[in-house]
Structures are given as C-alpha cells and as structure tokens.
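Colleague: Sequence isn't available, so here's the structure alone:
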C-alpha cells in the first residue's frame, strides 16, 4: 500500500468543521489514499489568500481516524504551504483538496474565499489542487449532506489522480467545485466558467455593552511632554464606533454557462481557475490607446 497516492486536505472552516471531517472520512474509506490534513485551528472564512508573514505558526497534532492531521494557527493558504513544504510531513502530496466549505463559492466570491485560496496556494507551487464547496441553505441542509457531497466528488478526485499518474493532467489551472443544496438529487457534473455574481455588502452601525471605553491617541503614548494635554483632548471623544457588515442585494450574473447559474439549477459545477483574472479585451484595447496619450500629455506639460 506504500504506492498509494497522497492527498493533503485543508479548509477555511477549521479542522473540526463537519465538511472537512466528511471529506476525510470519504477519502479514508476508499483505502486508496494516504490522507494528510493541515487545516486552521479555528474558522478562517473569507480571509482570501491572506498569509502569515512575521509570526510563527502554532501547530498541534489532532486525531482523525485514518489520517495524519495537524491544526495550525494560520490561514488556509498557510496550511497548504506548510503541508506541502516537507517541514510537517515527510512527503509532498500528489493532490491538495480544500473543503468541503459551508456555502458555495461562485462568481466574484471566489476572490474572498479562503477555501479557494487553499487550493490556489498549491497551484502556485505547481501542485494539482481542487477546492470544494457545498451550497448550504439553513432549514434545508443537514450535516449528512456533507457526506453526500464528499461521495459525489470521489470520482473526480480519482480521475484527477489517474491523469496525474499518466502525466496528462493540466498544469495551468486548478479546479473549483460547487455542489447544489439538494446534492442527493444532483443533475450530474457540469463544466462551467467563473461568473460575476456577488452579494453586495453594506455596513450598519451597531451598539454593544463591551465597547471598551475611550479611544486614546497614539500621540499620547509617544509624547510624554504633551501627555496631559493630549489625554484631556482624547477624553472628549465619543466611545468607539462599531460597524457590522450586512448583505444588501445580490448581483446575479446574466451571462450563460456560469458556475452560479448551474449550481442553482442543481448541477455539480466544475470550474477551471487560474491565479489571476485578466481584464476583458475591450478594456485592454481602451488602455492600449489611452496610455500613449497620457505619456504624450505628460511630456508636453513638462515643457
């Protein structure tokens, strides 16, 4: 069994999240893979591709049946980077799988997603990777749906590893998979493209009994000679203001064949992604004509 392929699993909901646990159980139950886990020790949703730079990570081994697992204090991108570095595990995984996320990651939400970033970090390091998200809806979904979602993705994972073994798997992309709410009655796999759907956010002011008192200025701490005057000024300021994000309205992309469209129709969407999104051709053409004129104007105005 030593020649079994190795899969590294990470996520952004945290190592105790039911989506990750269901995915690991499904992979282990096949007895086809060596399963490694390196995931955040707490929820790190919507951190995008944030990484820890200046401080060391705290890492602790965690018991998960059939897998070698560690919880780390970093982000999903940190966990992938650490997991494939050979600093934590003796070998580098053949495939990185990030998920299963609670909530879909379609359209522009891909940019916010820590789940997708976990897969993207592997792509940055020339390793095949997949991010997986389930369209959780309160009142309709249950924890058992994660198991169904994991089982529905096993054929894709197996097929990817077969292509890797044959040295035929594409190196210039990674995959983002979204599963519909009614995963038990899904309509099958559908190759899609990233759309532009997004839930636009606003802010509202909120109140709390734990606002923490008055706000002191940095100058107070740094200039002892002016401490008395500065403290007196700061004391007249209002308490800290608290603002919380709120969903304003969804923007539904009208473009066809997109990830959001087909997830809503009940398909399991498979979307190839790259590291960057280039501007559309019309915008590029505009700047081709615009930039030389800016340079010419700057040259003329300097005379």
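Modeller: Looks like it came in fine. All of these numbers come straight from a predicted model, not from anything done at the bench. Numbers count the residues shown, from 1 in each chain.
Colleague: CA atoms for contacts and neighbours, from now on please.
Modeller: Will do.
Colleague: can you give me the strands in the stretch 51-200 of the chain?
Modeller: Ranges of strands within the stretch 51-200 of the chain are 59-64, 67-72, 95-102, 129-134, 174-179, 189-191, 198-206, based on DSSP state E, counting those that start in this stretch.
Colleague: Now for residue 222, how many residues are close by?
Modeller: 10 (other Cα atoms under 10 Å).
Colleague: Would you mind giving the secondary structure of the closest residue to residue 203 other than its chain neighbours?
Modeller: Leaving aside its chain neighbours, residue 203 sits nearest to residue 245 (4.5 Å; criterion: Cα to Cα, 6 or more residues apart in numbering). When the structure is split into helix, strand and coil by DSSP: H, G, I helix; E, B strand; the rest coil, residue 245 lands in strand.
Colleague: so who does residue 245 touch?
Modeller: 201, 202, 203, 204 (Cα atoms under 8 Å, 6 or more residues apart in numbering).
Colleague: try residue 61
Modeller: Counted by Cα under 8 Å, 6+ apart, residue 61 has contacts 69, 70, 71.
Colleague: any idea how far the second one lies from residue 88?
Modeller: Note on residue 70: its distance to residue 88, by Cα to Cα, to the nearest Å, is 9 Å.
Colleague: Which of the two has more residues huddled nearby?
Modeller: Comparing residue 70 with residue 88 by other Cα under 10 Å, the one with more neighbours is residue 70, at 23 against 13.
Colleague: A further structure is provided below for comparison with the first:
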C-alpha cells in the first residue's frame, strides 16, 4: 500500500468503541492511524462510556449527535450505544461515504472467551459485520499498576500491519465477509511474542451480587468486564432511592474461569497478540446439538400425549 497524501486514494477507516469518544484507547488509535498518513479517518463513538452494553441498540427514540474536534479526522459523538454508532457511521446519513473498514477500540481490558457476548467493543465491530462491512474489534489487556496510557499507542502500532493487510485484501476483493476479527493485545505489549490466530474460548468471570447500603459501599465498578478493580469509575448509588425504601444491589466478581486449552485467553496470558475470527452467533457445540436432535421428537411425543 502506497503512502499517498491524496485522501481520495487512501482507504477510509471508521473508529468506534464502547469506552466513549474521549477514552485514551480510542484517541491513541486515532492518532496512530492519522500519523501513518495511510488512511482517511472517521470517528463515530459514544458520547459517554457504554462498557458491557453488549449489542443493545436504540430503537424507540432518536439519538443525538454532536461533531467533535479531533485533528485529522471527521468525528462525531453519539448519545447511543456502540452498535448505534457503527450502524449510523456506515449508513451514509452521517458521513457521505461508507468506510472500507470499521475498527472498534482500543478497549481498556481484554475481551476473550464468553466476554465477547457482554462487550460493547465487540458489538461495534459485529454491527458493521452484520451490514457487510469488514470490521475488527481491538482490546488491550489493561492491568492496574502495570499498564499506562502509553501502552495504547504501542497497541495501536502493533495492529497497523493487520489493518493494512486487511485493507489490501479488501482492495483486491479477496477479503472474506462471513466473519470479523477480534484482536486482544497482552499487558506487556512492548515485549509481545508475536501474532497468533486463536479460537474463542470459554473464559469468563463468575459473578454474584452484594447489597449496597450507601454510596460509600458502592465501591468501584468495572468499566469493562476485564478491567482491574482499581478503575476510577465510581458506582452511582441513588441515596434518595435507598432512603425511599428500595434495596440496592451491585455485581461482584467471585472468580475467574479460564480455559486450560489453547484458546484466546490462554494465548493472551502467554504474551501473544491474539487474532480470533468471530461470527454473528455462537452455535451450540456438536455434542449438545446431537443430544437435542435425539431428545426433541421423543419429548414432544411423550408430553403431547400425556394427560395433564
């Protein structure tokens, strides 16, 4: 791909996320994309944090949009979800052209295993995929006390070869449109072990609930399913609601469950940049499908003929 100053000849990349348009991960990604002088850059991201909203969309009401000044890019903040942003950004209603590639991220915290279901970051890429636009979700395995905002720049730079390769395939009309990519970057990104194609595993946080009596007991929330507990985001406890007699509960992480096999989370922990192809849905495993194939006819016959 030629480093050409003509915006008409450069591919168009649209960036979204779930941490919000002011998030350091998104801003670092946009700076790296712009400074490379390889892309025309659009930004269509949530006006505020939308972590762990999954693939929710705004349906009944219009969303507000405000232009934001990001040097080198055309940028809009959307008062909606990541899926709203991706959908609006590729619709030609907000921008006059459709991007060649949608990048969602860089998320603060990894998105591996079953966590891709909760992730607004992954949903931003998935929404573009639903509409036939090549897409990538990108997350950095942030760890409190070890990570710094500078790591986002390193993460973005490490993803550039992948973005360029995807766009080269798109230009050649050889890029597959029956899936999208989920990239996770290890905590020690400066010393990563290279790129590794992985498959989605089953890692997940097992979560429970605890009752909250006051704002002081609200503790600190995870701004993403993978963030450390030292996030700066505070739980917003409505003390007036508590005083009115309602009970308040908040989630808490009980334990982390990680696959013991060679999957996305395990490889990420080993220091690899994991590249995981995803699809629109997660089909049942073969043995589960086989069970229900045998079970359904007999179940319907037995309980349809039984006296109630």
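Modeller: That came through fine. It should be emphasised that the depicted structure is a prediction, and the values quoted were computed from it without experimental measurement.
Colleague: Can you pull the TM-score for these?
Modeller: Comparison of the two superposed chains (TM-score structural alignment, normalised by the length of the first structure) gives a TM-score of 0.90, and 280 aligned residues with a Cα RMSD of 1.4 Å.
Colleague: picking that back up, tell me the one of the contacts of residue 61 of the first structure nearest residue 56 of the first structure?
Modeller: Within the contacts of residue 61 of the first structure, proximity to residue 56 of the first structure (Cα to Cα) peaks at residue 71, which comes in at 13.7 Å.
Colleague: For the closest one, what is the corresponding residue in the second structure?
Modeller: Structural correspondence for residue 71 of the first structure with respect to the second structure (TM-score structural alignment): residue 77.
Colleague: which residues does the closest residue to its match other than its chain neighbours contact?
Modeller: The spatial neighbour of residue 77 of the second structure that comes closest, neighbours along the chain excluded (Cα to Cα, 6+ apart), is residue 47 at 4.7 Å. Contacts here follow Cα under 8 Å, 6+ apart; on that basis residue 47 of the second structure touches 20, 21, 22, 77, 78, 79, 80.
Colleague: again with residue 179 of the first structure
Modeller: Residues in contact with residue 179 of the first structure, defined by Cα under 8 Å, 6+ apart, are 104, 132, 133, 134, 135, 149, 263, 266, 267, 268, 269.
Colleague: Just give the nearest non-adjacent residue to the equivalent of the third one over in the second structure, would you?
Modeller: Residue 133 of the first structure maps onto residue 139 in the second structure, with residues paired by TM-score structural alignment. When the adjacent residues along the chain are set aside, residue 139 of the second structure lies closest to residue 107, with 4.3 Å between them (Cα to Cα, 6+ apart).
Colleague: now the one you found: how far from residue 96 of the second structure?
Modeller: With distances defined as Cα to Cα, the gap from residue 107 of the second structure to residue 96 of the second structure amounts to 27 Å.
Colleague: before we move on, what about residue 113 of the second structure?
Modeller: Using Cα to Cα, which is the criterion applied here, residue 113 of the second structure is 36 Å from residue 96 of the second structure.
Colleague: Residue 246 of the second structure too?
Modeller: As it turns out, when the distance is counted by Cα to Cα, residue 246 of the second structure lies 49 Å from residue 96 of the second structure.
Colleague: can you map out the strands along the stretch 201-303 of the first structure?
Modeller: Under DSSP E, counting those that start in this stretch, the stretch 201-303 of the first structure gives strands at 242-251, 268-273.
Colleague: Could you work out which of these reaches nearest to residue 279 of the first structure?
Modeller: Taking Cα to Cα as the measure, these were each checked against residue 279 of the first structure, and strand 268-273 came out nearest at 14.8 Å.
Colleague: What span of the second structure is the closest one aligned with?
Modeller: Aligned by TM-score structural alignment, strand 268-273 of the first structure falls on residues 273-278 of the second structure.
Colleague: and that stretch, how far from the first structure on average?
Modeller: Comparison of stretch 273-278 of the second structure with the first structure after fitting gives an average deviation of 0.2 Å (mean Cα distance after the TM-score superposition for the first structure).
Colleague: How far off centre is that stretch?
Modeller: Between the centre of stretch 273-278 of the second structure and the centre of its host chain there is 12 Å, according to Cα atoms, centre = their mean, to the nearest Å.
Colleague: Now the counterpart of residue 193 of the second structure in the first structure. Nearest residue, chain neighbours left out?
Modeller: The alignment partner of residue 193 of the second structure in the first structure, by TM-score structural alignment, is residue 187. In this structure, residue 187 of the first structure finds its nearest non-sequential neighbour in residue 267, 4.9 Å apart by Cα to Cα, 6+ apart.
Colleague: for the contacts of residue 47 of the second structure, which one is nearest residue 291 of the second structure?
Modeller: Nearest to residue 291 of the second structure among the contacts of residue 47 of the second structure is residue 80, at 40.6 Å by Cα to Cα.
Colleague: hang on, the closest one packs against residue 56?
Modeller: No. Assessed by Cα atoms under 8 Å, residue 80 of the second structure is found out of contact with residue 56, at 9.4 Å.
Colleague: Looking at the two, which has the bigger crowd around it?
Modeller: In this comparison of residue 80 of the second structure against residue 56, neighbours counted by other Cα under 10 Å, the higher total goes to residue 80 at 22 against 15.
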